[in-house]
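Asker: Test case, fold it:
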Amino acid sequence: MSTIQQPAAAVTARQTRQIMKGFAAQLSGRGERGADRKVRRGSYDVDDRRARISRPIGDGTTAGALGWIDCLLKVVSEWDDAERRKGGARPLGLHGMRVLEALLGRRGGVGIDFRTGCIEPALDTIAKAADVSRTTVVRALNTLKRIKVLDWVRRTQRTGKDGLFGPQREQVSNSYAFTPEAFPARLLRRFRDLLARKRLARQNTLSGAPPVPAEPSCPEMRAALARMEATIAFRSEGQNASTPCGQYHRSGVEG
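Answerer: Sure, this is the predicted structure:
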């Protein structure tokens, strides 16, 4: 008789402890996690205002957003090249740039709302769009966060399951937001200069005026551009040389 009662008593005691822990967690404000052990700490419910970090891409228009994306990719690519020239490895490299392009909607498979900036793909979705492994995606995201290109927030949603001991919440995809305003000063100046040139080119196109290149605000950059222009002019004398120009195949905006 006692051998049957002892397991039952142990189960009852364990349930009592779980109930007491649940009540204590709710009273202390930690009730959201409860028994959901697989929910990562620091996560917010999808309806929590702290989980809403989206912001418009550029000015929110299609043309403005595509130009903004071109400028961001160019700045990050230049930074990646510069870090390699210092004697080290590329922090992002080819695969890391693919992850960034995927998040910006450049490789298909990841939806991006220019007006709201809503970007909420799962890690596996990003990996498939960028044609890289999930581990590579995680590594690239951490690097992009470190250099202030983007930030994200972990999110959860309620399962709708009843019962105290059942999982009440489950992890869902992160919400991402680009944060170039937090760039190091030199990268931020470069980004703003590129944006100014894009805006001026758009205005000239709309008005029918011939394109006028914008003057970079950085003195070192002005000097470098002047040297480049002089070199191009010298090499093109007596030759049918032309300066190559890049173009993003999806946006149609010259980079």
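Asker: switch to C-alpha atoms for all contacts and neighbour counts from now on
Answerer: Fine.
Asker: residue ranges of the helices in this protein, please?
Answerer: Assigned by DSSP state H, the helices in the chain fall at 2-27, 62-85, 93-103, 123-130, 134-146, 185-207, 219-236.
Asker: for these, which one sits closest to residue 159?
Answerer: Proximity to residue 159 (Cα to Cα) singles out helix 2-27 among these, at 17.6 Å.
Asker: Residue 217 - nearest residue in space that isn't next to it in sequence?
Answerer: Once flanking residues are discounted, residue 217 sits nearest to residue 193: 6.9 Å by Cα to Cα, 6 or more residues apart in numbering.
Asker: Report the separation between the one you found and residue 61.
Answerer: Distance of residue 193 to residue 61, computed by Cα to Cα, to the nearest Å: 20 Å.
Asker: if we can go back for a sec, minimum distance to residue 55: which of the helices of the chain has it?
Answerer: Smallest distance to residue 55 across those (Cα to Cα): 11.6 Å, for helix 62-85.
Asker: circling back: check contacts around the residue nearest to residue 217.
Answerer: Residue 193 makes contact with 214, 216, 217 under the criterion Cα atoms under 8 Å, 6 or more residues apart in numbering.
Asker: Drop anything exposed from these.
Answerer: residue 216 (16 or more other Cα atoms under 10 Å).
Asker: which one of the contacts of residue 193 sits closest to residue 20?
Answerer: Proximity of the contacts of residue 193 to residue 20 (Cα to Cα) peaks at residue 217, which lies at 63.1 Å.
Asker: how many neighbours does the closest residue to residue 218 other than its chain neighbours have?
Answerer: Using Cα to Cα, 6+ apart and skipping the chain neighbours, the partner closest in space to residue 218 is residue 189 (7.0 Å). Using other Cα atoms under 10 Å, residue 189 has 18 other residues around it.
Asker: Second input sequence below; structure requested for side-by-side comparison:
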Amino acid sequence: MSAVNGTAPTAQAVRNLIRGTSAQFSEKSRGPDHGEGHRVPRRLSYDVDDLRAQPWKKVGDGSHAQGVIHREALVQSAKEQRRQDWKELPNRRLREIREQRDTLAAELAALVAQGQAPIGRPATLRHEIERLDATIAQADGRLRRVDITVLEALLEKIDFATGALFPSYETIADWAVCSRNAAIDAVKRLKGRGFVDWVRRSIRTNNDGEFAPQREQTSNAYYFDHRRSMAPRTWQRYMQILVAKLRRLGAVPAAVARGAPAAPREVQYAPLRAALASAASSFDNAST
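Answerer: Prediction:
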């Protein structure tokens, strides 16, 4: 195979050529791999009819009353988490950390240029730079206002009886009145904090007889698994809010009502988790 414009063909170009030639011999026409209606499935995508692509579960007991309570509890805990995120790491502090990191990086570069061995001061600088980088990365996960809006938009569409919800990013953006990219970033941050999760899904295409993908990516199936994915403190606060709201509805089992703490104390939440797990199934392993 000859090079084009003086450059060697890429491995992908070689594979495409082989596939195209094979398709010609088999009298198949090659269709597009990408574009509208041709999104190649990503890793760990399941067919829409596969049970693994249906992770949802009814919200609470499936009633509208309990569903609204679970929705309110999750949104309230997300709002509180957002305020806490920005209180612990405001932009002013983040700018200081970035400046400190740049100063240390400049010093390290100067020492390396001088040929200094990677021990002593250089090693200390690298360790401190890694610590600052971790804090900067943490700032990227702070919840934003748009994240709360997207969460509220998702939860407004809950089918309390089944918990099923699988909108496209375009639909989520339309619900939340934001851009598609903003919706994507929002659900990623919400997932990172344990407020939502999803399973990738795929469907068969109509490309039979064509040398083209036989499956394509479709919208994600969203679900909630807070106990597994939330940080312990966030989970505890969510549970405290949920129990208080369920108690007012009269829907908290007696065992939970007697043992539920009035304040989010770590030692008191172990029995609360166990008691509430079976009775107030909340959004754990549920999907919207």
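Asker: quick revisit: what residue of the second structure takes the place of the residue nearest to residue 218 of the first structure?
Answerer: With TM-score structural alignment as the criterion, residue 189 of the first structure lines up with residue 236 in the second structure.
Asker: Equivalent analysis for residue 48 of the first structure, please.
Answerer: Residue 48 of the first structure maps onto residue 50 in the second structure, by TM-score structural alignment.
Asker: Give the burial count for its match, as a bare number.
Answerer: Counted with other Cα under 10 Å, residues neighbouring residue 50 of the second structure total 12.
Asker: Report the separation between it and residue 274 of the second structure.
Answerer: Residue 50 of the second structure sits 30 Å away from residue 274 of the second structure when distances are taken as Cα to Cα.
Asker: Residue 227 of the second structure now?
Answerer: Going from residue 227 of the second structure to residue 274 of the second structure by Cα to Cα gives 11 Å.
Asker: neighbour-wise, which of these two wins?
Answerer: Counted by other Cα under 10 Å, residue 227 of the second structure and residue 274 do not tie: residue 227 has more neighbours, with 19 against 11.
Asker: got a list of what the spatially most central residue of the first structure touches?
Answerer: The first structure has residue 150 as the residue nearest its centroid, 4.2 Å off, counting by Cα atoms, centre = their mean. Shown in contact with residue 150 of the first structure (Cα under 8 Å, 6+ apart): 144, 176, 177, 178, 179, 180.
Asker: of the helices of the first structure, which approaches residue 165 of the first structure most closely?
Answerer: Nearest to residue 165 of the first structure, of all the helices of the first structure, is helix 2-27, at 8.5 Å by Cα to Cα.
Asker: Now find how far off-centre the closest one is within its chain.
Answerer: When distances are taken as Cα atoms, centre = their mean, to the nearest Å, helix 2-27 of the first structure is centred 45 Å away from the chain's centroid.
Asker: What are the buried residues along that helix?
Answerer: Of all the residues in helix 2-27 of the first structure, those buried under the rule 16+ other Cα under 10 Å are 18, 22.
Asker: try stretch 82-96 of the first structure
Answerer: By neighbour count with 16+ other Cα under 10 Å, stretch 82-96 of the first structure contains the buried residues 90, 91, 92, 95, 96.
Asker: tell me how far the ends of it are from each other?
Answerer: End-to-end distance for stretch 82-96 of the first structure, by Cα to Cα: 15 Å.
Asker: what's that stretch in contact with?
Answerer: Contacts of stretch 82-96 of the first structure (Cα under 8 Å, 6+ apart): 80, 81, 130, 132, 136, 137, 140, 143.
Asker: repeat that with 6 Å
Answerer: 80, 140 (Cα atoms under 6 Å, 6 or more residues apart in numbering).
Asker: Now for the aligned residue in the first structure for residue 159 of the second structure, how many residues are close by?
Answerer: Alignment note (TM-score structural alignment): residue 159 of the second structure maps to residue 113 of the first structure. By other Cα under 10 Å, the residues close to residue 113 of the first structure number 18.
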